[in-house]
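Trainee: Curious how this folds, go ahead:
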Amino acid sequence: MNNLFFRYLFLLTVTLLPILSPAQDFAKGADISWLPQMEATGYTFYSDKGVKQDCFQILKDHGINTIRLRTWVNPSSDKASGHCSKEETVAMAIRARKWGMRVMIDFHYSDTWADPGKQKKPAAWEGHTFPQLLTDVHDYTADVMTALKTAGITPEWVQIGNETASGMIYPEGSTSNWSGLAQLINKGYEAIKSVSPNSKVILHVD
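Mentor: Alright, predicted model coming up:
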């Protein structure tokens, strides 16, 4: 009996070892989607020694190896003034990769911040039927993922929705309608995998 137990333990250990990542693969990340907006309004960044540097350089010097980037459908329709658009997300992802950073993409499925207090659907999707919303999520997700792929970026992780403990794309995707929420998430998943099959798809709760 003991021999069988230790044989099982050995096999389990051998099976799990390839899954465990070495310490250097630990993702130490930050969401710096605000960086282009800050730079555009005159912010500058300095090292511990007071030397003016690229924000990416400072983060890298402090051990950051992963960057998360939020992307909004049409931020120019909101007070965000165009920041976090598809184009800016792609440009930031390219910049992150040039600094040797791993990349996570965060789809908010909104024109602005999405969180438990507000999961407002994009203005362009207002009034759409539920089947249309499913198409909207799929096509928009695929469009952003394709733009990243064209730029040579394969995100390591892609996040469907932001802080979705109560759902996303209200009211159709709220947790009062689990079937609708599941269908919307699956459409995002399908689009991501169709363009970037190696990206890990994750859900995000606050």
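Trainee: switch to C-alpha atoms for all contacts and neighbour counts from now on
Mentor: OK.
Trainee: Show me what the host helix or strand of E88 is packed against.
Mentor: Assigned by DSSP states H and E, E88 belongs to helix 86-98. Packing partners of helix 86-98 (3 or more CA pairs under 8 Å, 6 or more residues apart in numbering; DSSP states H and E): strand 66-71, strand 102-107, helix 130-150.
Trainee: Following up with a second sequence; could you model it the same way so I can compare the two?
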Amino acid sequence: MHQKLKSKARTKKQIHATTLLQLLRLGLRLPTAVLEAIAQNVSSIAIAQARTQGFASSTEANIIDGNRQSLEPLSPGQSFQVSASNSTILFQNWQIPSLLWIEPTDGGVVFVGNSWYRGKLLLIAQGNKLLAVNYVDLKQYLLSVVGSEMSAAAPMEALKAQAVAARSYALVHTFRPANGWFDVTSGERHQAYKGIATEYNKLISI
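Mentor: Have a look, this model is predicted:
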């Protein structure tokens, strides 16, 4: 039995690798971040853009700059402001060029604007605007998308159909992202995505 499971796992990896190889042979130059997202089934969603944003984490979070150097950790429930100025991120006493990651530990969630989100955040300074991109497991992303676009009272078959359509849409935009920094946005331009507020138990079984 164990050998069969291992064999199936290898087969899936081989199929996945073959798909990527075919895409590369077609001349598609996939950035490293895209390749990693495909391999890990991760979606990246632009969820907010403003000069100053407020953030928090439900658990301790690691604050990491664009060179993957750790700054001071964020305490659970601690809120803080991050701003952008001349493509530089201003965070407490730090001035950080371009990029900043907020990575909750122990399965924590992050707060942006008025919503909580699973996964981690990438903050990008674009001139005097700060773009917040949520990197989240594809399945967790779909829980929020389906919950955002359909009522919990909808028949299970309708929810399943919506989940399949949303997954296909997300995967297409993994290969053809809306922007160099993210696959899709969180609004009507792509798929509605409102974080954990729109998840409900009925969706977990899909």
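Trainee: quick one: TM-score?
Mentor: Here the superposed chains carry a TM-score of 0.27, computed using TM-score structural alignment, normalised by the length of structure 1; 94 aligned residues with a CA RMSD of 5.5 Å.
Trainee: follow-up on the earlier one: let me have the helices and strands packed on helix 86-98 of structure 1 in JSON lines, extended by mean neighbour count and distance to C55 of structure 1.
Mentor: As requested, the helices and strands packed on helix 86-98 of structure 1 are exported to JSON lines (neighbours: other CA atoms under 10 Å; distance: least, CA to CA, whole Å):
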{"stretch": "strand 66-71", "mean neighbour count": "24", "distance to C55 of structure 1": "12"}
{"stretch": "strand 102-107", "mean neighbour count": "23", "distance to C55 of structure 1": "16"}
{"stretch": "helix 130-150", "mean neighbour count": "18", "distance to C55 of structure 1": "22"}
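Trainee: any chance of those in CSV, with distance to M38 of structure 1 too?
Mentor: Converted to CSV, the helices and strands packed on helix 86-98 of structure 1 look like this (distance: least, CA to CA, whole Å):
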stretch, distance to M38 of structure 1
strand 66-71, 15
strand 102-107, 19
helix 130-150, 23
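Trainee: you'd agree S57 of structure 2 is up against S115?
Mentor: No - look at S57 of structure 2 against S115 with CA atoms under 8 Å: they stay out of range, at 11.2 Å.
Trainee: more crowded one of these two?
Mentor: S57 (27 against 14; other CA atoms under 10 Å).
Trainee: What sits closest to that one if chain neighbours are left out?
Mentor: The shortest distance from S57 of structure 2 to any non-neighbouring residue, by CA to CA, 6 or more residues apart in numbering, is to V110 (4.4 Å).
Trainee: And that neighbour, how far from I47 of structure 2?
Mentor: Separation of V110 of structure 2 from I47 of structure 2 (CA to CA, to the nearest Å): 12 Å.
Trainee: how about the strands in structure 1?
Mentor: Per DSSP state E, structure 1 carries strands over the ranges 29-31, 66-71, 102-107, 157-160, 200-203.
Trainee: mind checking which of those is nearest P131 of structure 1?
Mentor: strand 157-160 (18.3 Å; CA to CA).
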